[in-house]
Each structure stands twice: as C-alpha cells, then as structure tokens.
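1. following is a predicted model, sequence given first.
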Amino acid sequence: MSLTAFDQARGYRLLTELGESHPHLPAAEVHVHRQISLVAELTIDVSLHGDEVGFAQWQRALGITAVDTRRIEFGGWVSSGHVTRDGITVILTLHHRQEAPVLALAVAS
C-alpha cells in the first residue's frame, strides 16, 4: 500500500497540535514518511542535534518515558525514544555533540 499526501498530512496535523499545546518546543528536523518495520504505518522522525534540553522538552511533550529511551554509541552518542500517538509512530532522536551527557534524560510525568 502506498502512502498518499493526504495520509502524510495526518503527521503534520499531529505536529501542529503538539506545537499549539507546547508553544515553546524548540524547532527540530522533521521527516514524515511510511515505515513498514514499526507498528504504525506512518512515522514521524524528530531529530535534534546537540540540544539535550530540547530533547527533554520533546520527550515530555510526547510522553516518552525513560524506559522508552535509550542511549547508544553510534559514531558519537545518540539518544532515541519512540511513542505511538493517534496511530502514528513518533521517533525522537538526539545526536549529542560529543560525549553522552552526564545528566539523566527527563522522564515524562
């Protein structure tokens, strides 16, 4: 099944709703696409580069818990978490500047 622009617009509506309910979320690199390997067919990739505070803000806004977040070394350090909202999987990724931060990533309350 191919994804249409109409289908893709659902992802942009979700992002618009997040922006309206959390107006201070920092801008991120966003990619809305079809993802076959995850539960939801529609996926939004939200990427931040070197912004640990922004990552924590997005993490809280999306309701991604510490359990759903992992930090790995992959040509530098990367933190990533995901959640499914309204049938759309949102993958949040932080590319750390150098080393993984000492402070613990925020936990959604």
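-> Here it is on my side, so go on.

2. use CA for all of it now, contacts and neighbours both
-> Fine.

3. tally of neighbours for Arg60?
-> Using other CA atoms under 10 Å, Arg60 is surrounded by 16 other residues.

4. dropping in the other structure now:
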Amino acid sequence: MKILVKVFRLTENLYKDPPHRINMPQISEDKIKRIKETILSYLYHNSPGAFYTYNIAQEIVRDEEFTKRLLQELTKEELVAKVGKNSRGINYLRRARWRLSNKAFKAYSGLQ
C-alpha cells in the first residue's frame, strides 16, 4: 500500500510541474527591435506579397508564437497590416497573413 501511495504522489508531482517546461532567457529590447527591423526588411523586399506567420518565422529563425507577438506589436504601430481573407475573399478562421502597410512601404521607399 505504501508503494502505491508513493507512486501516486510521484506521478502527481510530475503533472504539476512538468520537466519539459524550460524558462527561456529574456531577450533585450535592443534585440527585439532588431528582429522587428528584420521582419520589416523581409516584408519590404518581398512586397506586395503577404506571408503567413510560419513563413516569416522560418525566415528570421524564430518560433511562430514569438513572431506572431512581434507582428501584432508592429500592427499596433501601423507598420504591418494583417490580411484576414484569402484570395477568394473568404475570411480566415485560424490563420492570418501579414504584409507591409502602405505607410511603412512609403517610408522604406523614401530611404532607398
């Protein structure tokens, strides 16, 4: 009986704090700013195309959730526009494509 209780407590503790959960180190604001610039550069050089989060994440070698968070921040700053419809005009339910906003495209074109 004691063995069963110990096994139960052991498995219970495994579910409470899984060993696969690893705290990632914090990324500095300077590096986040550089990653955002890389995203904007990628979208500018491939404009007027719109890309899925997956494609952008592969290009900048970051995970999709982190990339999505940065894209949402860039959307709030009006540098990136979210495309919510496919080529047939049907709304996406779970995915989104991203493109450079007109404001950002004009600013980049002025620098070139």
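-> That came through fine. The model shown is predicted, which means the values in this text are computed figures rather than measured ones.

5. report the TM-score for the pair.
-> The TM-score (TM-score structural alignment, normalised by the length of structure 1) is 0.29; 48 aligned residues with a CA RMSD of 3.6 Å.

6. which residues are contacting stretch 54-61 of structure 2?
-> With contact meaning CA atoms under 8 Å, 6 or more residues apart in numbering, stretch 54-61 of structure 2 is reached by Ile35, Thr38, Ile39, Tyr42, Asp63, Glu64, Thr67.

7. give me the subset of the residues you listed lying in helices.
-> If you go by DSSP state H, those have Ile35, Thr38, Ile39, Tyr42, Glu64, Thr67 in helices.

8. give me the buried entries from those.
-> Ile35, Ile39, Tyr42, Glu64, Thr67 (16 or more other CA atoms under 10 Å).

9. list just the nearest of the residues you listed to Arg9 of structure 2.
-> Glu64 (35.6 Å; CA to CA).

10. can you map out the strands along structure 2?
-> 51-52, 80-83, 97-100 (DSSP state E).

11. whoops, structure 1 was the one
-> 29-34, 42-49, 69-73, 77-85, 88-95.

12. which of those strands is buried the deepest?
-> Sort the strands of structure 1 by mean neighbour count, taking mean count of other CA atoms under 10 Å, and strand 88-95 sits at the top with a mean of 22.

13. just want the angle from that strand to strand 42-49.
-> Interaxial angle, strand 88-95 of structure 1 versus strand 42-49 (axes from the mean of the first three to the mean of the last three CA atoms, to 10 degrees): 20 degrees.
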